[in-house]
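Colleague: Output the structure for:
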Amino acid sequence: MADGNVEDSIYPIAVLIDELRNEDVALRLNSIKKLSTIALALGVERTRNELIPFLTDTIYDEDEVLLALAEQLGNFTPLVGGSDHVYVLLAPLESLATVEETVVRDKAVESLRNIAVEHKPKDLESHFVPLVKRLSQGDWFTSRTSACGLFSVCYSRVNPNVKSELRNHYKMLCNDDTPMVRRAAAGKLGEFAKVCESDQVKADLIPSFTALAGDDQDSVRLLTVEASIAIASLLNTSEIEELLMPTIRAIMQDKSWRVRYMVADKFTQLQKAVKFDITKNDLVNAYHHLLRDAEAEVRAAAAHKVKDFCDALPKDCQEQILMNSILPCVKELVNDPNQHVKSALASTIMGLSAILGRDGTIEHLLPLFLTQLKDECPEVRLNIISNLECVNKVIGVSQLSQSLLPAIVDLAEDSKWRVRLAIIEYIPLLAGQLGIDFFNEKLNNLCMTWLSDSVYAIREAATKNLKKLVEEFGKEWAQNTLMPKVLNMSRNQNYLHRLTTLFAINVLADVCGKDITSKTMLPVLINMGSDSVPNVRFNIAKTLLQLEPHLEDSELQSKVKPCLEKLITDTDVDVRYFATEAIDGIKQARGNTW
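Modeller: I've put the predicted structure just below:
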């Protein structure tokens, strides 16, 4: 561009102006996405002096255009000359951080956070910090909410006087008249606390945390849960007890179920942050109440954390707390009227067996597992079955087998195909745990039934399952038990079942080896070459190509080649195409003399 004439040198800006004034939103959006290319053409100096000011002045547009602009500017540092000049990007991003649309503001803040680290300390104080102050004092709540996300990225790199000013501005945002601003301040309070000095956290931020935790808006209060975790991780046990626990106790008993839900959802993080002593003295009782909360959403969130909560308890009192405080609640939740609560519990309850050991599991947990295996909700039964490995390590799955089988059969025949699909994925795990004899007697026929399912995704998953079962039980089992049933489907009147045979052969050849492939699978394939359905015939050609690595040259010459040559002359164009592809593929693998 520098070598061109005057008209050439102004062309990118002129084109951009025309495109951004066009009524077509798609055209304007496309021009914004080309900004980096235009900046490269202009060079860093003209980008700073012409392009960025132009973008700053044309900030009013459709939200999707502004969103694209905010994203582009976050990656513009090299295009304006690097860290020495990165501050020139602040002006357009500041304007974008004040617009009404939330997603645009959030993207602008994200870009501002990205380029904050590119600023040199002097530029941070002279350019970035003033931007944060302006936003935090803006007339519209939009700018003040955006400001909340910027304090933490600049605080640690400025001088003590500026730090003090930033803390004061943040405290004002925490006390803002507008709930949306207080909500933004509460959401970023923990992040800001992590970069502040310990004394300043205690002196400035904890009072703000306490005020926000008592806010009249539950949407503000629930965000203080995460802030309490971040702040607690910065303090010792005595400081947590003195400065935080009175507020945290109030949060855990909040009148709003949304706040209690957030407590339940973040409970194990809070448990880790407040240390062992406070967990024993306060959190165990609080967790007990959450598991018995009046709202099902809270109980479900708490139930999800049962295993993690118990695992993190001090070892010297772990089993005692589990038996006295947690297990009574767990026994109630097994029969909870809400299926989401029961499903959440079923996903974690098996993990308690490692804490209680063999005898405790058999006495206290086994009856609960058996109850859940008979639950009317498929999700509950499925979650129990999917976590059987935990129990198997402690007591062996044989204790569950009598109740396990009916539950598996029910899930395998469930009307929802996604439930059937989910149970298929756990069959190899169960096969390894139950053993070959149990599998052959109870589950083998079930696996074959899935191969005939009306839903393609089920048939596909069932064929892939066969490969895992052969890996588990070995080639001899495949030869004697599996292959006869699979290959028998090649004679089924339904062509979809015959196709399933081909798909099964494709996945089984790798694990069954050359001997079974050539002696058992190949003859069936050759016979199917005369199938009446073109879809089957061209899949025969594809399958023969797949089996090439597992066959000897003599077999390819005497059996495969005649079959493919016949298919090449087929009346169906697709059959001829795939037969030709197969011959070419084998020639490429074995040499053109084939």
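Colleague: CA atoms for contacts and neighbours, from now on please.
Modeller: Noted.
Colleague: for whichever helix in the chain runs longest, the distance to its chain's centre please.
Modeller: The helix spanning the most residues in the chain, taking DSSP state H as the definition, is helix 495-516. On the basis of CA atoms, centre = their mean, to the nearest Å, helix 495-516 sits 34 Å off its chain's mean C-alpha point.
Colleague: Val103: neighbour count?
Modeller: Other residues within reach of Val103, judged by other CA atoms under 10 Å, total 16.
Colleague: That one touches Leu66, doesn't it?
Modeller: No: if you go by CA atoms under 8 Å, Val103 and Leu66 don't touch, sitting 9.7 Å apart.
Colleague: what's Gln269 in contact with, if anything?
Modeller: Under the criterion of CA atoms under 8 Å, 6 or more residues apart in numbering, the contact list for Gln269 reads Ile229.
Colleague: secondary structure class for it?
Modeller: helix (DSSP: H, G, I helix; E, B strand; the rest coil).
Colleague: measure it to Leu556 for me?
Modeller: Here Gln269 is placed at a distance of 62 Å from Leu556 (CA to CA, to the nearest Å).
Colleague: Please apply the same query to Leu356.
Modeller: Distance check for Leu356 against Leu556: by CA to CA, it reads 60 Å.
Colleague: His119 too?
Modeller: Note on His119: its distance to Leu556, by CA to CA, is 69 Å.
Colleague: cool, and Asn535?
Modeller: As it turns out, when the distance is counted by CA to CA, Asn535 lies 23 Å from Leu556.
Colleague: cool, and Pro246?
Modeller: Using CA to CA, Pro246 is found at 80 Å from Leu556.
Colleague: With Lys485 instead?
Modeller: To Leu556, Lys485 is 26 Å away according to CA to CA.
Colleague: Tell me which of the two has more neighbours.
Modeller: More neighbours surround Leu556 than the other of Lys485 and Leu556, with 18 against 14 (other CA under 10 Å).
Colleague: still on that earlier bit, and for the longest helix of the chain, what's in contact with it?
Modeller: Helix 495-516 is contacted by residues 451-452, 459-460, 463-464, 466-467, 470-471, 475, 478-479, 486-487, 489-492, 517, 521, 525, 533, 536, 539-540, 543, 546-547, 550-551 when judged by CA under 8 Å, 6+ apart.
Colleague: Just the buried subset of those, please.
Modeller: 451-452, 459-460, 463-464, 466-467, 470, 475, 478-479, 486-487, 489-490, 517, 521, 525, 536, 539-540, 543, 546-547, 550-551 (16 or more other CA atoms under 10 Å).
Colleague: Which ones among those map onto strands?
Modeller: Among the buried ones among the contacts of helix 495-516, DSSP state E puts none in strands.
Colleague: structure for this one too, so we can compare:
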Amino acid sequence: MAAADGDNSLDPMSILIDELQNEDIQLRINSINKLSTIALALGVEKTRSELLPLIIDIMYDEDEVLLALAEQLGTFTPLVGGPEYVHYLLPPLELLAVEEEAIVREKAVQSLRAISHEHSPSHLEDHFVPLVKRLVGGDLVNSRISACSLFSVCYPGVSIAIKAELLQCFRDLCSDNSLVVRCAAASNLGDFTKVLEIDDIKSEIIPIFSNLASDEQDSVRLLMVEVCVNIAQLLPQDILEALVMIILCQAAEDTSWRVRYMVAEKFTELQTAVGPEITKTGLVPAFQNLMQDYEPEVRAAASYKLKEFCENLSADYRENVILTKILPFSQELVSDTNQHVRSALASVILGLCPILGKDNTIEHIMPLFLALLRDECSDVRLNVISNLNCMKEVIGIQDLSQFLLPTIMELAEDANWRVRLVIIEYMPLLAGQFGLEFFDAQLHSLCMSWLVDHVYAIREAATNNLKKLVEQFGKEWALAAVIPRVLTLSEAPNYLHRMTTLFCINVLSEVCGQDITTKHMLPTVLYMAGDPVANVRFNVAKSLQKIGSILENSTLQTEVKPILEKLTQDRDVDVKYFAQEALTVLSLGPVSRLMLEEEPMPASAGHEYSPLSI
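Modeller: Reported below is the predicted structural model:
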């Protein structure tokens, strides 16, 4: 019993020490993650007197361990005795807040911010504020960076005298010689501003804001754009223009494109913050400048904000501003040399249709839309077609078709097959935008005509297009409008068109199902087994193998297999090979099918006369 009494193997502290000394880093991390359990076992007094000093001793450990520790300490307030003793957590967190690894510092600061709310006003002044001052006065840059995030959480709860000291400390950080410290201060200026009184914002923050907005480094200046949003939300309108707008307009014309880009990114937030009157006098000219900026990244960012900016304009001057001050610059962006700018514009330009109404849409937006529809970049075309519904709802399907159909027909019959291919690829999207009735009346014949195009890539794309349209409009539509016209190609004099029938049946069978395939498409495939062209016959064998998986076994036995067996006796070696392959696949299970795949093809079958080569 004496030995048992002296055995401290079950002592939580001893176990923790042993695990923290282990070479396995994952074991040490796991130990840190169990600190709350150990603290519960020790009780609040031993946690304060023994566990926390031990934690301070392990600050030399790996970053992963320190990261886990910083996270754990943010939840430790109840384990040290509640808010009355929460200041005991400050020393280890202060050490973590000056660590070299940024992610460890950030987690420590996050925990410090969390426990700051659990300090009483007296404890804030006695313990938390001195910590902030030590970090501000620290020789290490890391120390001052961490301090920047702590002002907003401790400032509201301290006395006026201490507030004055904190303001001075923050001013010092904003003018620090180190760029990274000034960036950290700039990043936190907005949060700090939110906890200040309006008079302090005017007297203290605006001068700091002005200095940072004129900093020699653009990394600092661009951070001031978001701060400008925060300040603008807090200041009354009567002083907003004089104090903020001058700096904002300077940022919109900054020598660094990164600053101008940030202004474009935050433009609609700024617009909301400053209100309609200042927008009209100050932001509209700034937005015009951004739309014609010489850097494409800035023009693209401004273009993305075009719709939202116009929507947020006051109704009493919105239409006039759009027509006279925004659209003229938009017309230039339609032919911008950078495809990302045009793509950005294409994604939003049709959003102006509901704002401008039918007549203005036809007069001003339609020409831009048609120009973007002809753009050489696929993303531009996709973006503008994807938003076609916005225009359709405003001007109606009839007027839209009057303008759009000539362009579609022009592109669909372009001498360059790649242009025709683009329209085919977007046809399902257009069909969805227009609806079945309009599609049948205006576009259906065009889609079918592509099946007999002289370029194989067009015929292949047209085949896949039919599948997507059937998925959209349903099997009944396919049976009435598509399948009969596809099957008539089986009698075409050109064998390439007859093969297109087979390719269409291959893909349509997937979406039409067993019943339609068996009753309406299978007879044509079986009939084509007697085609005089070998290419057609071996594609019949391949089609039977393809659609055989959805047919009933009785149909396979009575209709499909006899034809395949006949084709195995064909005079053409390629026809015989593919017929035998189809027969084997349809007759045998997965294992035999795998064995078949391992068998080499006959030499001649390796030179399949596919339409791809024609």
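Colleague: Tell me how they score on TM after superposing.
Modeller: Comparing the chains after superposition, counting by TM-score structural alignment, normalised by the length of structure 1, produces a TM-score of 0.75; 537 aligned residues with a CA RMSD of 4.8 Å.
Colleague: Can you give me the neighbour number for the closest residue to Glu471 of structure 2 other than its chain neighbours?
Modeller: Of all residues beyond its chain neighbours, the one nearest Glu471 of structure 2 is Val511 (6.6 Å), with distances taken as CA to CA, 6 or more residues apart in numbering. Val511 of structure 2 has 17 neighbouring residues, counting by other CA under 10 Å.
Colleague: ok, now how distant is Val511 of structure 2 from Leu443 of structure 2?
Modeller: To Leu443 of structure 2, Val511 of structure 2 is 21 Å away according to CA to CA.
Colleague: OK, contacts around Arg299 of structure 2?
Modeller: Contacts of Arg299 of structure 2 were listed using CA under 8 Å, 6+ apart, and they are 290-293, 341.
Colleague: ok now the helix or strand hosting it, how far from the chain's centre?
Modeller: Secondary-structure assignment from DSSP states H and E places Arg299 of structure 2 in helix 296-304. Counting by CA atoms, centre = their mean, helix 296-304 of structure 2 is centred 17 Å from the centre of its parent chain.
Colleague: what element comes up after it heading to the C-terminus?
Modeller: helix 306-311.
Colleague: Can you list the helices and strands that that next one packs against?
Modeller: Judged by 3 or more CA pairs under 8 Å, 6 or more residues apart in numbering; DSSP states H and E, the packing partners of helix 306-311 of structure 2 are helix 267-274.
Colleague: after the helix it packs on, next one along is what?
Modeller: In the C-terminal direction from helix 267-274 of structure 2 (assignment by DSSP H and E), the next one is helix 276-278.
Colleague: Next one: Ala579 of structure 1 relative to Gln72 of structure 1, how far apart?
Modeller: Between Ala579 of structure 1 and Gln72 of structure 1 the distance is 51 Å, computed by CA to CA.
Colleague: So between these two, which is more surrounded?
Modeller: Neighbour tally, Ala579 of structure 1 and Gln72, criterion other CA under 10 Å: the higher count belongs to Ala579, 28 against 18.
Colleague: That one is in what secondary structure piece?
Modeller: Mapping Ala579 of structure 1 onto the secondary structure by DSSP H and E places it in helix 573-590.
Colleague: Now do the contacts for Ala97 of structure 2.
Modeller: Counting by CA under 8 Å, 6+ apart, the residues that Ala97 of structure 2 touches are 104-106, 108-109, 142-143, 146.
Colleague: Which of these fall in strands?
Modeller: When DSSP E is applied, the contacts of Ala97 of structure 2 are split such that none fall in strands.
Colleague: helix/strand/coil for the nearest residue to Gly282 of structure 2 once chain neighbours are set aside?
Modeller: Nearest-residue entry for Gly282 of structure 2: Met245, 7.2 Å, with adjacent residues in sequence omitted and distances by CA to CA, 6+ apart. Counting by three-state DSSP, the backbone at Met245 of structure 2 sits in helix.
Colleague: And the helices in the stretch 301-450 of structure 2, which stretches?
Modeller: With DSSP state H, counting those that start in this stretch, the ranges of helices along the stretch 301-450 of structure 2 come out as 306-311, 318-321, 327-334, 339-346, 353-360, 366-373, 378-386, 388-395, 397-412, 417-434, 436-442, 444-449.
Colleague: List the buried residues in stretch 145-160 of structure 1.
Modeller: Neighbour counts over stretch 145-160 of structure 1 (16+ other CA under 10 Å) mark 145-155, 157-158 as buried.
Colleague: measure that stretch end to end?
Modeller: Across stretch 145-160 of structure 1, the straight-line distance between its terminal residues is 24 Å, by CA to CA.
Colleague: what about it, distance to the chain center?
Modeller: The gap between where stretch 145-160 of structure 1 is centred and where its chain is centred comes out at 30 Å by CA atoms, centre = their mean.
Colleague: For Cys148 of structure 1, see how far away the alignment partner in structure 1 of Thr337 of structure 2 is.
Modeller: Using TM-score structural alignment to pair residues, one finds that Thr337 of structure 2 aligns to Pro337 in structure 1. According to CA to CA, Pro337 of structure 1 and Cys148 of structure 1 sit 42 Å apart.
Colleague: Leu405 of structure 1 contacts Lys442, doesn't it?
Modeller: Yes: between Leu405 of structure 1 and Lys442 there is a contact at 7.5 Å, judged by CA under 8 Å.
Colleague: can you pull out the helices in the stretch 1-150 of structure 1?
Modeller: 6-20, 25-33, 35-42, 44-46, 52-57, 63-73, 90-96, 102-116, 121-123, 129-136, 141-147.
Colleague: Reformat those as JSON lines; add distance to Ser208 of structure 1.
Modeller: What follows is those, written out as JSON lines (distance: least, CA to CA, whole Å):
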{"stretch": "helix 6-20", "distance to Ser208 of structure 1": "44"}
{"stretch": "helix 25-33", "distance to Ser208 of structure 1": "41"}
{"stretch": "helix 35-42", "distance to Ser208 of structure 1": "42"}
{"stretch": "helix 44-46", "distance to Ser208 of structure 1": "44"}
{"stretch": "helix 52-57", "distance to Ser208 of structure 1": "35"}
{"stretch": "helix 63-73", "distance to Ser208 of structure 1": "31"}
{"stretch": "helix 90-96", "distance to Ser208 of structure 1": "26"}
{"stretch": "helix 102-116", "distance to Ser208 of structure 1": "23"}
{"stretch": "helix 121-123", "distance to Ser208 of structure 1": "28"}
{"stretch": "helix 129-136", "distance to Ser208 of structure 1": "16"}
{"stretch": "helix 141-147", "distance to Ser208 of structure 1": "16"}
